[in-house]
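Asks: Sequence plus the predicted model coming up.
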Amino acid sequence: MYLALMSSAGSAKREPSELWPAYRIGGEKNPSRLGDSGKDVIIWRVLLPGYSGAALNDSRRLTFQSAENPSGPIFPQETSDLIERAVEHERQEDCSRNQALVILQARGSREVLEAAIMLCRSENPVRRNVGATILGQLGNPRSFPEECCDVLLELVRSNPELEVLRCALFSLGHLANPRCQPDLMRFANHTDPLVRYAVAFSFHAPQTEEAVQTLLRLMKEREEVRVRDWATRALGLSEADGEAIRDALLANAVDEDEIVRTEALQGLARRKDRRAVAYLIEELLTPTCHVDDFADAAKIYLGLNAEQEFDPAELIALLQAKRQ
């Protein structure tokens, strides 16, 4: 939804946040001026992700209605009210989108940061879960990433409940801060497969040999395929190289899971490993729903423009020419 807010032409140099002090929702920082509507009115358009309607309540503050449930309650604007709505949604184990939480993340403000920190330090695990989720994706681009990282690391080091641990680890992954890696490695052999999944998801470019070895172990995970997938992706995208890394990628190039195979072959392609060619040809000869990912791997290997479209047959011919 786009909300059109109008101001007089004389106020054109002022930001919407000055003109409407109550307005504090995602998109405030980057409004787009659509132009004049008549002589004396400027229309500002602000994107409200996931919302279908807006209204002024009795206190003249803007409130927003969910696009998924337009007949449902209109969300309040106050951070404290949104926090309670987000916590209640989590408490009910509702599988639908937590709209109040989405609003809080979109705001990306210091006020929301401080509220989320308080949640993370609560004795209630549901509140800690909500706090960790907010911190993982606070603002776009991310607001206060170092402070968010500090609090999440504090949380994972506090021996939290299993669900809170999972949530905090995934949130660290959204922050992609390399200083998290020593803490991630502590949980790489956790008995819970979803914790191991969170660890693999949260790894990005490995910073040490120990981190590389951790990913190599996770690439062999059999219980939870998403562990194997994300570990393969992390190592495949990294600058790390060597015989053990290439052999691990080659092993996963014949994995039973198609997504794992795409990640492995893209990793080999980045390293220009000739052993990837035969597997790429085979995958392109039998196209599936992930044929575009295998095509991307072929383009990486061949050094082609990633944005350029190629028919699988063209890529096969080019790969075969490389083999000769």
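Replies: Looks like it came in fine. Numbers count the residues shown, from 1 in each chain.

Asks: make it CA atoms for all contacts and neighbour counts henceforth
Replies: Will do.

Asks: Geometrically speaking, which residue is the centre of the chain?
Replies: What sits nearest the mean C-alpha location of the chain, by Cα atoms, centre = their mean, is residue 174, with 5.2 Å.

Asks: Spit out the contact partners of it.
Replies: 136, 137, 202 (Cα atoms under 8 Å, 6 or more residues apart in numbering).

Asks: rerun that using 6 Å as the cut-off
Replies: Residues counted as contacts of residue 174 (Cα atoms under 6 Å, 6 or more residues apart in numbering) are residue 136.

Asks: ok, now how distant is it from residue 137?
Replies: 6 Å (Cα to Cα, to the nearest Å).

Asks: Run through the strands of this structure in chain order.
Replies: Along the chain, the stretches classed as strands by DSSP state E are 2-8, 32-36, 41-47, 51-56, 62-66, 74-75.

Asks: tell me what the last one is packed against?
Replies: Contact analysis of strand 74-75 by 3 or more Cα pairs under 6 Å, 6 or more residues apart in numbering; DSSP states H and E lists strand 62-66 as its packing neighbours.

Asks: ok, second structure coming up, stack it against the first:
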Amino acid sequence: MSWTAATVLTDDGEVPLRDLPVAELVSAALAVDEDSRPEYTAFLQLRGDRETFEAARSLCGSADPARRALGAYVLGELGAVALSDEGDIVVVPRDQRPFRMPAVTLLLDLAAGEPAGEPDGWPTGEPLGRPDGWPTGEPLGGRDGWPTGGPAGGPDGGTIGGTGGEVQAAIATALGHLGDPRAVEPLGAWRSHPVVHVRWTVCLALTRFASRDDDALRYLVELTADPEPMVRDWSCCGLYQAGRDTPEVRRALMVRLDDDDAVTRAEALRALALFGERRAVQPLLDALDRPPEAGDDETGEVAGLVAEALSLLADRTGDPRLLARLRPSDDD
């Protein structure tokens, strides 16, 4: 059953969530636990109408950080999907969403008024984001597109409640989804934010712009040296997705081949392989000869990235040592 068919028990009996008034959806989104919140937020986004836009505008003007964060999340994908006459979920192109440009203006104004934030107080738990089944037709970044469990699925979690960067993370998430180039400047201003989750959402959002914006690319390069492994990891992934081969990009990725984090090293290898960087051949051979222990790569993420790097670099360099690794052995 599609998430759009979800129901809620009211005084009038069981009713579809999508039929709840906007005010009730907002109240429910703010009242439920972190696991349930994305569902209510998604139904607000699904409405895609003037009433919901005005409700999100009002939320963004609140003194309560939780309400401002919710308003930002709603604006980021307001009208991003719709239901067809047959009840199927349809992705709506960004340029066909009537409230996209007003949403960008609101979010840029909101970003300008947010403080830098403090590292203490960032709440734990599952981050706000999409319900299961939300379409992935417009990925924002990351290895498999924008994560479906939340806006970024950050290393420290993060909910819309509490203090310490949740509003900035929500704004960065929303601006990334909306894809307006004016977002690059405020996103870049938060690349050294003290809260890890904010820097991570900034990294993901910048990935949207780095293929064509020089500043976004420069900020991603800087984030490859972030003290948090997951930010380094995803910034290397963003450089891969951007696909822009510059000396600065190659230098930053080469440094990450000695990173303490295995996923970051593998992401750097894959990006360098995309660019046909011959200096990555030996590090790649070393990675193939010394794979991580099974317990250190339970999801197979590192192995998958290294395998992808092998295919790319063998194709681009024609190095016989790499080509030999691609061929099945006589014992297979």
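Replies: It's in. This structure is a prediction, so every number in the text was calculated from the model and none was measured.

Asks: hmm, back to that, tell me the most buried of the strands of the first structure?
Replies: Among those, strand 62-66 has the highest mean neighbour count (mean count of other Cα atoms under 10 Å), at a mean of 21.

Asks: Tell me the residue in the first structure aligned with residue 278 of the second structure.
Replies: Residue 278 of the second structure maps onto residue 274 in the first structure, with residues paired by TM-score structural alignment.

Asks: How about the contacts made by its match?
Replies: Applying Cα under 6 Å, 6+ apart, no residues contact residue 274 of the first structure.

Asks: One more pass at 8 Å, please.
Replies: residue 323.

Asks: next one: the one 3 residues further on
Replies: Counting by Cα under 8 Å, 6+ apart, residue 277 of the first structure makes contact with 298, 319, 320, 323.

Asks: Who wins on neighbours among these?
Replies: Most neighbours among these, by other Cα atoms under 10 Å: residue 298, with 27 neighbours.

Asks: From residue 280 of the second structure, how far out is the aligned partner of that one in the second structure?
Replies: Matched by TM-score structural alignment, residue 298 of the first structure corresponds to residue 310 in the second structure. Distance, residue 310 of the second structure to residue 280 of the second structure, using Cα to Cα: 10 Å.

Asks: okay, and the common contacts of these two?
Replies: Residues touching both residue 310 of the second structure and residue 280 by Cα under 8 Å, 6+ apart: residue 273.

Asks: of all the strands of the first structure, which lies closest to residue 181 of the first structure?
Replies: Judged by Cα to Cα, the one of those that comes nearest to residue 181 of the first structure is strand 41-47, at 35.1 Å.

Asks: which secondary structure elements does that closest one contact?
Replies: Here strand 41-47 of the first structure is seen to pack against strand 2-8, strand 32-36 when contacts are counted using 3 or more Cα pairs under 8 Å, 6 or more residues apart in numbering; DSSP states H and E.

Asks: So which bit of the second structure is the last one matched to?
Replies: It stands for strand 32-36 of the first structure. Across the second structure, nothing matches strand 32-36 of the first structure (TM-score structural alignment).

Asks: which secondary structure elements does that strand contact?
Replies: strand 41-47.

Asks: again with the longest one
Replies: Contacting strand 2-8 of the first structure under the criterion 3+ Cα pairs under 8 Å, 6+ apart are the following elements: strand 41-47.

Asks: one step back: export the contacts of residue 277 of the first structure to a markdown table and tack on distance to residue 63 of the first structure?
Replies: Putting the contacts of residue 277 of the first structure into a markdown table (distance: Cα to Cα, whole Å) gives the following:
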| residue | distance to residue 63 of the first structure |
| --- | --- |
| 298 | 49 |
| 319 | 56 |
| 320 | 60 |
| 323 | 62 |
